[in-house]
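A.B. asks: Next one to model:
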Amino acid sequence: MAIAALQHLTDPRLAGRIVLKIGSSLLVDGAGCARADWLRSIAGEIADLRAGGQEVVIVSSGAIALGAAKLGLDKGGRATLADAQAAASVGQIALASLWSRSLGTHGLTAAQLLLTLEDLEDRRRYLNAASTLARLLENGAVPVINENDSVATQEIRFGDNDRLAARVAQAARADAVLLLSDVDGLFDRNPAEAGARLVPVVQGIDQSIRAMADGGSASGLGSGGMVSKLQAAEIAERAGIALAIVNGTHRAPIARAAGEGQGTLFLPRRRDGARKAWLGGRLRVKGVVRVDGGCAAALAEGGSVLAAGITAVEGAFERGDLVEIRDPADGALARGLAEYRAEECRALIGRRSAEQAAVLGYAPRAAVVHRDHMVML
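C.D. replies: This is a model prediction of the structure:
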């Protein structure tokens, strides 16, 4: 039996390990102060989940909002990158203290992890983070994770904790992700419009689902909107992880969502192997390899990307960098690790295997992107 309804998120047999993402607007009010009553309520729910046999990993926003209030920074600390980094430095101490005290009243030990994009994009660092999470959970701690905004630059940021939560779920080998937000879930159009309807279950994200997303953050405190939540769901669904979006503004929001079935549940599509799930969830693509219809068909049958099927190469990448493979209609087919530098790929466009050694000056590799180092999207 697998997770098929929101009620299953509190069943330890189906969701033995969950990642709980909490947005800034839930934890911090408009004045930059912690919502103490709400925090006590959610800490009690986490304690209940633990008592019921579930392990919980928290991905918590709020550091920038808390720090901005203490430093008196405009626009919630997000006016400039420097403001955000300074606010995060101050606010992260306050955020960690809030969680330590709140969980401590229930006899739970909080552990802080600050991650950057590179920590989960680089394979070795990803495995180190996974090992740390496993050891903390094994010893009964509740990991509390946030992006390390005090050092992250625009180029090396997740930019939102929705996608971070999905990547953490991969690293933690979680069964489900629960995104607590200030919205009820995914609607078929902007929920402010008349006639908008909540979508209770999504079985695979496609263009029709993406068209429903609203890119804005309703509160103005956070950095994520529905677009980032759908991106998180895509990462999760390919790794065999269920993801739910529920309204966290209510008291005891987890119990409410499970009891009333109010929210949107994204069902997992497949469970890739650990390495391919990591590849599919990576966010920094260094280039694009465009292929013809024949190559696209071969990929669907389990083939590799060969030079003869390539029509164009974009970007600057080195061997081993992540590239996206796109079909003639500009649809994303797969992601994989390049076997050649971008310049070499361009030189090989359309070439048959027998020609490649003469072009490159050395014996070519079997493929431009090999199926063993590629994941279909």
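A.B. asks: going forward, measure contacts and count neighbours with C-alpha atoms only.
C.D. replies: Fine.
A.B. asks: residue boundaries of the strands in the stretch 201-350 of the chain?
C.D. replies: According to DSSP state E, counting those that start in this stretch, the stretch 201-350 of the chain carries its strands in the segments 201-202, 242-247, 264-266, 287-291, 310-315, 322-326, 332-337.
A.B. asks: would you list those strands in a markdown table and tack on distance to residue 222 and mean neighbour count?
C.D. replies: Listed next are the strands of the stretch 201-350 of the chain as a markdown table, based on distance: least, CA to CA, whole Å; neighbours: other CA atoms under 10 Å:
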| stretch | distance to residue 222 | mean neighbour count |
| --- | --- | --- |
| strand 201-202 | 24 | 17 |
| strand 242-247 | 15 | 27 |
| strand 264-266 | 20 | 27 |
| strand 287-291 | 29 | 24 |
| strand 310-315 | 31 | 18 |
| strand 322-326 | 29 | 24 |
| strand 332-337 | 29 | 22 |
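A.B. asks: out of those, nearest to residue 171?
C.D. replies: strand 242-247 (14.5 Å; CA to CA).
A.B. asks: who's in contact with that closest one?
C.D. replies: 3, 6, 175-186, 229, 233, 236-237, 253, 257, 262-268 (CA atoms under 8 Å, 6 or more residues apart in numbering).
A.B. asks: still on that earlier bit, so can I have TSV of the strands of the stretch 201-350 of the chain showing distance to residue 96?
C.D. replies: TSV is the format used below for those (distance: least, CA to CA, whole Å):
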stretch	distance to residue 96
strand 201-202	34
strand 242-247	23
strand 264-266	29
strand 287-291	38
strand 310-315	40
strand 322-326	34
strand 332-337	36
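A.B. asks: closest one to residue 50 among these?
C.D. replies: strand 242-247 (19.1 Å).
A.B. asks: Can you pull up the most central residue in the protein?
C.D. replies: Taking CA atoms, centre = their mean as the criterion, residue 163 is the residue nearest the geometric centre of the chain, at 2.2 Å.
A.B. asks: One more sequence to fold, the one below, so I can look at both together:
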Amino acid sequence: MSITDTAQLATARRLVVKVGSALLVERDAPRTDWLASLAADLAMLRANGVEVIVVSSGAIALGAARLGLPRGGRGSLADAQAAASVGQVQLARLWSEALGAHGLVAAQILVTIGDLEDRRRYLNASATLERLVEARAVPVVNENDSVATEEIRFGDNDRLAARVAQAAGADAVLLLSDVDGLYDRSPLLPGATLIERVAGVTPDIIAMADGGSSSGLGSGGMLAKLQAARIAERAGIAMVIANGTGQSPIAALLAGGRGTLFVPQADASARKAWLGGRLAPAGVITVDAGCVAALGKGASLLAPGMTEVHGDFARGDLVAMHGPQGERLGQGLVEYTGAECRAILGLKQDEQAARLGYAPRAAVIHRDHMVRE
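C.D. replies: Next comes the predicted model:
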């Protein structure tokens, strides 16, 4: 279904609800009363026929409190991994008890970025989510921070929630946070205005983002939420940012509470949506102005338009495309290795064979394996 109003979240077929660390943990202790009220909201949605998936932060904050680690467990990668290992046990128990009080079964799923970046593993995760929902369990998903590294991780559960929504075929994502939504400037500044509806995450919208996490507990911020919105809108999924700090936050939102709705902008094929949502390109190809114009008309990326190649990538890897000023144009699956791309940089097709030693392929990145920003 197409969701064009926050009240329609109550009629979604499948909804992903993301819960931030600042909502679950306060002064090193879990907010059990608040979690109980949220569980009641989720049970209400389930009773109304909405299939619910939860993406929950909080493991690092909970584990850091239990271990007595400084800076909420984020002082170092080792601290974060240790805190996550301890906190994930507590987090799973909290969700199991809160949902169990309403007769709901919680199912824990821990994922790494590779589980959703690799196509086969993505499809496996999708099948698992589907089966759990069919069995009327409530999947509770979190990044597996105990093994994730700084270089290979989502880094925030906002983007993870959007990717989970893709994998689960959800209609909408609700990001519950400690902010009301997207403001036209920092909400701490005088005159800041809440943007209630966004029809496409443009550069002007991105410019409104405040990159920090106001609580200091989480790893996201408004920029991460806007990146999540871009993933969602490309897949035809609505997304809402709303303040979840009060009791029964979903019921409050449905009753007319404030928030920002990001309206879906496209309904890409499943493969294109997966490709557009991938977050870890293996390299960057910079192109000239003529190539930018051609790409804008739906063309493939060809060697004559390339001006720079960065990264040691293999054929079939995900590679980002940048314009002459460094602006991001999109990303796609490359047909050559990084070394081969550098070898044919700027060459016309009849010159490429001599450099490569074999007949060149039709494109460096074919338009069928490419998504534009």
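A.B. asks: Residue 230 of the first structure and residue 328 of the first structure: what is the separation?
C.D. replies: Distance of residue 230 of the first structure to residue 328 of the first structure, given as CA to CA, to the nearest Å: 25 Å.
A.B. asks: Between the two, tell me which one has more neighbours.
C.D. replies: A count of neighbours by other CA atoms under 10 Å puts residue 230 above the other of residue 230 of the first structure and residue 328, at 22 against 12.
A.B. asks: And residue 67 of the first structure, what's its match in the second structure?
C.D. replies: Taking TM-score structural alignment, residue 67 of the first structure has residue 63 as its aligned residue in the second structure.
A.B. asks: try residue 176 of the first structure
C.D. replies: Aligned counterpart of residue 176 of the first structure in the second structure: residue 172 (TM-score structural alignment).
A.B. asks: wait, doesn't its match sit right on residue 10?
C.D. replies: No - at 10.3 Å, residue 172 of the second structure does not count as touching residue 10 under the criterion of CA atoms under 8 Å.
A.B. asks: related to what we said a few turns ago, ok, the aligned partner of the residue nearest to the centre of the first structure in the second structure - contacts?
C.D. replies: Superposed on the second structure with TM-score structural alignment, residue 163 of the first structure falls opposite residue 159. In this structure, residue 159 of the second structure makes contact with 224, 225, 227, 228, 231, judged by CA under 8 Å, 6+ apart.
A.B. asks: Residue 159 of the second structure in helix, strand or coil?
C.D. replies: Counting by DSSP: H, G, I helix; E, B strand; the rest coil, the backbone at residue 159 of the second structure sits in helix.
A.B. asks: Ok, residue 110 of the second structure next?
C.D. replies: Following three-state DSSP, we place residue 110 of the second structure in the strand state.
A.B. asks: What's the local residue count around the aligned residue in the first structure for it?
C.D. replies: In the first structure, the residue paired with residue 110 of the second structure according to TM-score structural alignment is residue 114. Residue 114 of the first structure is flanked by 14 other residues according to other CA under 10 Å.
A.B. asks: Distance check, residue 114 of the first structure against residue 65 of the first structure.
C.D. replies: Distance from residue 114 of the first structure to residue 65 of the first structure, by CA to CA: 16 Å.
A.B. asks: Looking at residue 172 and residue 10 of the second structure, which is more packed in?
C.D. replies: Neighbours were counted for residue 172 of the second structure and for residue 10 using other CA under 10 Å; residue 172 has more, 31 against 18.
A.B. asks: show me the contacts for that one.
C.D. replies: 3, 9, 12, 14, 15, 16, 165, 237, 238, 239, 240.
A.B. asks: Distance from stretch 30-47 of the second structure to the middle of the chain?
C.D. replies: Distance of stretch 30-47 of the second structure from its chain centroid, counting by CA atoms, centre = their mean, to the nearest Å, is 23 Å.
A.B. asks: Tell me the counterpart residues of that stretch in the first structure, please.
C.D. replies: The aligned range for stretch 30-47 of the second structure is 34-51, by TM-score structural alignment.
A.B. asks: Quick check: the aligned residue for residue 323 of the first structure in the second structure?
C.D. replies: In the second structure, residue 323 of the first structure lands on residue 319 (TM-score structural alignment).
A.B. asks: Counterpart of residue 307 of the second structure over in the first structure?
C.D. replies: Per TM-score structural alignment, the equivalent position to residue 307 of the second structure in the first structure is residue 311.
A.B. asks: Over to residue 216 of the second structure?
C.D. replies: By TM-score structural alignment, residue 216 of the second structure lines up with residue 220 in the first structure.
A.B. asks: how much space between that match and residue 37 of the first structure?
C.D. replies: In terms of CA to CA, residue 220 of the first structure sits 21 Å off from residue 37 of the first structure.
A.B. asks: what's the answer for residue 329 of the first structure, then?
C.D. replies: In this structure, residue 329 of the first structure and residue 37 of the first structure are 51 Å apart, going by CA to CA.
A.B. asks: longest helix of the second structure?
C.D. replies: In the second structure, assigned by DSSP state H, the helix with the most residues is helix 77-100.
A.B. asks: If we go by neighbour counts, what in that helix is buried?
C.D. replies: By neighbour count with 16 or more other CA atoms under 10 Å, helix 77-100 of the second structure contains the buried residues 77, 79-88, 90-92, 94-99.
A.B. asks: Tell me where the stretch 1-150 of the first structure has strands.
C.D. replies: Assigned by DSSP E, counting those that start in this stretch, the stretch 1-150 of the first structure shows strands spanning 17-22, 55-60, 110-115, 142-147.
A.B. asks: can you tell me which of those comes nearest to residue 214 of the first structure?
C.D. replies: Nearest to residue 214 of the first structure, of all those, is strand 17-22, at 19.0 Å by CA to CA.
A.B. asks: Can you check which part of the second structure the closest one sits on?
C.D. replies: Using TM-score structural alignment, strand 17-22 of the first structure pairs with 14-19 in the second structure.
A.B. asks: wait, which of the strands of the stretch 201-350 of the first structure is closest to residue 141 of the first structure?
C.D. replies: Among these, the nearest to residue 141 of the first structure by CA to CA is strand 242-247 (22.6 Å).
A.B. asks: residues in the second structure aligned with the closest one?
C.D. replies: Mapping strand 242-247 of the first structure onto the second structure (TM-score structural alignment) gives residues 238-243.
A.B. asks: dump the residue contacts of the match of residue 323 of the first structure.
C.D. replies: Taking CA under 8 Å, 6+ apart as the test, what residue 319 of the second structure contacts is 281, 282, 283, 284, 285, 331, 332, 333, 334.
A.B. asks: Alignment lookup: the third one to the first structure.
C.D. replies: Right, residue 283 of the second structure. Looks like residue 283 of the second structure aligns to residue 287 there (TM-score structural alignment).
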